[in-house]
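A.B. asks: here you go, sequence then predicted model.
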Amino acid sequence: MIDLNADLGEGFGRWTLTDDDALLSVVTSANVACGFHAGDPSVMRRVCDLAAERGVRIGAQVSYRDLAGFGRRAMDVPGEELAAETAYQIGALRVFAQAAGTDVAYVKPHGALYNHTVHDTEQATAVVAGVVLAGGGLPVIGLPGSRLLAAAEEAGLTAVPEAFADRAYTPEGTLVPRRRENAVITDEDAVVRRAVAFAVDGVVEAVDGTSVTVAARSLCVHGDTPGAALIAARVRAALESAGVEVGAFA
C-alpha cells in the first residue's frame, strides 16, 4: 500500500494555483499550505472542509516565511524562531481541521525548507521541535535518509519517507534543484511510469541513467504542476492496475 499526497491550498486572496476540488477526489493525503508560502484563512478553511468531507487526511505543509517567493528561496532561520514558526503554522491549520470535524494528521515541510532539512541538522531539528511544541506527536514526511526524518525518529515521532513522481533525482537520491533544466517532469506518461516503479520496485531512474533505491510510504504529485489533477488520477489508476493499494499511511 502507498499513500498519494499533493500540495493543496496554494492560493491567496483572489489568486488560485492548485485545483483543490479535483485533487481531493484523487489523493489520500492533502499537504495544506499554512499561510507562510501560500494559503490564507479562507483557503485553509475551504480545503479542510473539502478534505474532511471526502475522507482525505490533512497535513500541515509548513514553510519558511516567504510568501513573495512561494517558499522556494533559501533561508537560514535561527532554530528557536523556526521551531516557533513551525508550531504556529500547525496551530493555524488545526483550527480549521478541527472545525471541519477532523484534525491535522501529519507535517511536511515545503520548498526550500524541505530541501534544507535534507542535510542541515539544525534546521531539521528545529522543524521537529516545532512539531513537538504543537503537540499531538504528529508524523513527519520527508526525503528518505534526510536529517529531518532522523530528527523525527530521535524525537519519538513517526518518520514517513516519500518519493516524487514528477521530480528528477540525482544519483545520490536527492531532488534535482528546481533552477536546473528538467528538474520537474511534465511528461504524463513518464510520471505514471515512475510512480509505479516507486511503489512496486522501490526504484527511480536518476538523471545520469542509474537506478536509485527509494523506499517510500507516500508518493507526491505536485499540485502546482500543469494538469496536476489529471496526472494524479492517471497515477492512482496505474498504481491500482499494478496491484498497489492506495491509502493513507498508517
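C.D. replies: Good, I have the coordinates. Numbers count the residues shown, from 1 in each chain.

A.B. asks: from now on I want contacts and neighbour counts done on CA atoms only, so please keep to that.
C.D. replies: Noted.

A.B. asks: tell me the span between the first and last residue of stretch 115-123.
C.D. replies: The first and final residues of stretch 115-123 sit 10 Å from each other (C-alpha to C-alpha, to the nearest Å).

A.B. asks: contacting residues around it?
C.D. replies: Applying C-alpha atoms under 8 Å, 6 or more residues apart in numbering, the contact partners of stretch 115-123 are 74, 76-77, 79, 82, 124, 142-143, 145-148, 151.

A.B. asks: ok, now how distant is G35 from A216?
C.D. replies: Per C-alpha to C-alpha, G35 is found 27 Å from A216.

A.B. asks: make that A99, sorry
C.D. replies: 31 Å.

A.B. asks: tell me which helix or strand comes right after the host helix or strand of H116.
C.D. replies: In this assignment (DSSP states H and E), H116 forms part of helix 111-119. The helix or strand immediately downstream of helix 111-119 is helix 121-134, counting by DSSP H and E.

A.B. asks: what is the burial count for the residue nearest to P41 when sequence neighbours are not counted?
C.D. replies: Spatially, and ignoring its direct neighbours in sequence, P41 is nearest to G35 (7.7 Å; C-alpha to C-alpha, 6 or more residues apart in numbering). Residues lying near G35 (other C-alpha atoms under 10 Å) number 25.

A.B. asks: any idea of the angle the helix holding H116 forms with helix 121-134?
C.D. replies: If you take axes from the mean of the first three to the mean of the last three C-alpha atoms, to 10 degrees, helix 111-119 sits at 110 degrees to helix 121-134.

A.B. asks: what residues of helix 111-119 count as buried?
C.D. replies: Residues G111, A112, L113, Y114, N115, H116, T117, V118 are the ones in helix 111-119 that count as buried (16 or more other C-alpha atoms under 10 Å).

A.B. asks: hold the first one in mind and look at this next one:
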Amino acid sequence: MSSTVDLNADLGEGFGVWRLGDDEALLGVVTSANVACGFHAGDPTTMRRVCAGAAATGVAVGAQVSYRDLAGFGRRFIDVEPAELADDVLYQLAALDGIARAEGTRVRYVKPHGALYNAAVGHEGQARAVVDAVVAHDPALPVLGLPGSALLRAAEAVGLRPFAEGFADRGYTADGGLVPRREPGALVHDPAEVAARAVRMAVEGTVVAVDGSTVPAAVASICVHGDTPGAVELARAVRTALEQAGVALTAFTG
C-alpha cells in the first residue's frame, strides 16, 4: 500500500514526580511524538523535556490535546460545549507550541487523546471544535485521526490536511472503530502480532478485526501507545518489521 509510513507514540504522559513510559527510549524509535499538553497528563517541565529530546532526535512534535481530565487520564467522555472545547484545545496547542519553539522545534500536527479521540470519530460538534482550535492557531497544521472519522471530514472541509492513523496495539471492531478499552480484545500485547499488524496496515492497507473480518486501514501513521507495558519493545519490533518489509519510516508531516 505504501513505501513509507510514520510511526508515532504518546509521550510526556507523566505528571510532576510521576513518570509514565520511557520517553527518551521511544524518541530513538518513533518518527512522531504525540506530546501530552497538560490536560490529561504532562506538565510544563515534562513538555519541555520531551520537546528538547524530539528536537535533538529529529522527531516531529504533535500536540496531543484532551478533555480537562487529569484524574481520568482523559479517558472519560465529557459533554462539554463545543465553544468551550475549542478554547481548551487552543490553550493546550498554544502552550505546547510555545514550549516547542523555545527548544528549537514546533508543533507540526494535532491529535486528540483518549476519549476525545473516540468522541471525534462520530461526534460532529466536538470534532468541529477541535478543528476550530487548530484553524485559530495555525491553519497550516494537519490533523491526525481515525480513517473515516468526523474529525478528518471536518478538517478537510475547512482546508486542513487530514491524515489517517492506525493502531498496531489496539483491537478493531468490524466497522473500523477501536474496541473500547474495557472490553476483551481491546489491547494487543504480543510484539510479533503487533509488528505483523503494523506491516499489514502499511503494505496492504487492512487490519483484522476482533471478529476475524478484514477492514480497510489505509493509514499515513501507525501508533504504538507509550503507556502500554513493554511499549519500547513493541515500538522497536514494529520499526524492525516495517524496515524488513521494505517500508521506510518518515514523519507524515514531511
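C.D. replies: Nice, thanks for sending it over. Fair warning: this is a prediction, and the values are worked out from it, not measured in the lab.

A.B. asks: of the contacts of stretch 115-123 of the first structure, just the buried ones, ChimeraX syntax please.
C.D. replies: Selection of buried members from the contacts of stretch 115-123 of the first structure for ChimeraX, criterion 16+ other C-alpha under 10 Å:
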select :77,79,82,124,142,143,146,147,148,151
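
A.B. asks: more neighbours, A99 and A216 of the first structure?
C.D. replies: For A99 of the first structure and A216, the more surrounded residue by other C-alpha under 10 Å is A216, and the numbers stand at 20 against 14.

A.B. asks: so how many other residues sit close to the counterpart of A38 of the first structure in the second structure?
C.D. replies: Under the alignment (TM-score structural alignment), A38 of the first structure pairs with A41 in the second structure. Per other C-alpha under 10 Å, the neighbour tally for A41 of the second structure reads 27.

A.B. asks: the residue nearest to A41 of the second structure when sequence neighbours are not counted: neighbour count?
C.D. replies: Once flanking residues are discounted, A41 of the second structure sits nearest to E13: 4.9 Å by C-alpha to C-alpha, 6+ apart. Look at E13 of the second structure: counted by other C-alpha under 10 Å, it has 27 neighbours.

A.B. asks: what is the equivalent residue in the first structure for E13 of the second structure?
C.D. replies: Per TM-score structural alignment, the equivalent position to E13 of the second structure in the first structure is E10.

A.B. asks: so that match touches N31, yeah?
C.D. replies: No - in this structure, E10 of the first structure is not within contact of N31 by C-alpha atoms under 8 Å, at 9.7 Å.

A.B. asks: pretty sure L7 of the second structure sits in a strand.
C.D. replies: Yes - assignment of L7 of the second structure by DSSP: H, G, I helix; E, B strand; the rest coil places it within a strand.

A.B. asks: contact partners for T31 of the second structure?
C.D. replies: Shown in contact with T31 of the second structure (C-alpha under 8 Å, 6+ apart): D6, L7, N8, G58, V59, A60, L249, T250, A251.

A.B. asks: could you do Y64 of the first structure as well?
C.D. replies: For Y64 of the first structure, the contacting residues are F36, H37, G71, M75, L82, A112, L113, by C-alpha under 8 Å, 6+ apart.

A.B. asks: ok, the residue nearest to P41 of the first structure - contacts?
C.D. replies: By C-alpha under 8 Å, 6+ apart, G35 of the first structure lies in contact with P41, L67, Q89.

A.B. asks: how near is it to T28 of the first structure?
C.D. replies: In terms of C-alpha to C-alpha, G35 of the first structure sits 22 Å off from T28 of the first structure.

A.B. asks: and what of D166 of the first structure?
C.D. replies: Distance, D166 of the first structure to T28 of the first structure, using C-alpha to C-alpha: 17 Å.

A.B. asks: now do G39 of the first structure
C.D. replies: Look at G39 of the first structure and T28 of the first structure: by C-alpha to C-alpha, they are 20 Å apart.

A.B. asks: now which residue in the first structure aligns to R161 of the second structure?
C.D. replies: For R161 of the second structure, the aligned position in the first structure is T158, judged by TM-score structural alignment.

A.B. asks: which non-adjacent residue is nearest that match?
C.D. replies: Counting by C-alpha to C-alpha, 6+ apart, T158 of the first structure lies nearest to P139, which is 4.5 Å off, once chain neighbours are set aside.

A.B. asks: now check the second structure for the residue matching that neighbour.
C.D. replies: For P139 of the first structure, the aligned residue in the second structure is P142 (criterion: TM-score structural alignment).

A.B. asks: my guess is that match contacts Y109. True?
C.D. replies: Yes - between P142 of the second structure and Y109 there is a contact at 5.0 Å, judged by C-alpha under 8 Å.

A.B. asks: need the contact list for the equivalent of R108 of the second structure over in the first structure.
C.D. replies: Counting by TM-score structural alignment, R108 of the second structure lines up with A105 in the first structure. A105 of the first structure is in contact with R57, I58, G59, A60, L138, P139, counting by C-alpha under 8 Å, 6+ apart.

A.B. asks: looking at those residues, which has the most residues close by?
C.D. replies: G59 leads the contacts of A105 of the first structure on contacts (other C-alpha under 10 Å) with 32 neighbours.

A.B. asks: which residue in the second structure aligns with that residue?
C.D. replies: So G59 of the first structure corresponds to G62, using TM-score structural alignment.

A.B. asks: then A22 of the first structure?
C.D. replies: Counting by TM-score structural alignment, A22 of the first structure corresponds to A25 in the second structure.

A.B. asks: tell me the contacts of its match?
C.D. replies: V232.

A.B. asks: how much space between it and R236 of the second structure?
C.D. replies: According to C-alpha to C-alpha, A25 of the second structure and R236 of the second structure sit 10 Å apart.

A.B. asks: ok, G176 of the second structure next?
C.D. replies: G176 of the second structure is 25 Å from R236 of the second structure, by C-alpha to C-alpha.

A.B. asks: how about E13 of the second structure?
C.D. replies: E13 of the second structure is 19 Å from R236 of the second structure, where distance means C-alpha to C-alpha.
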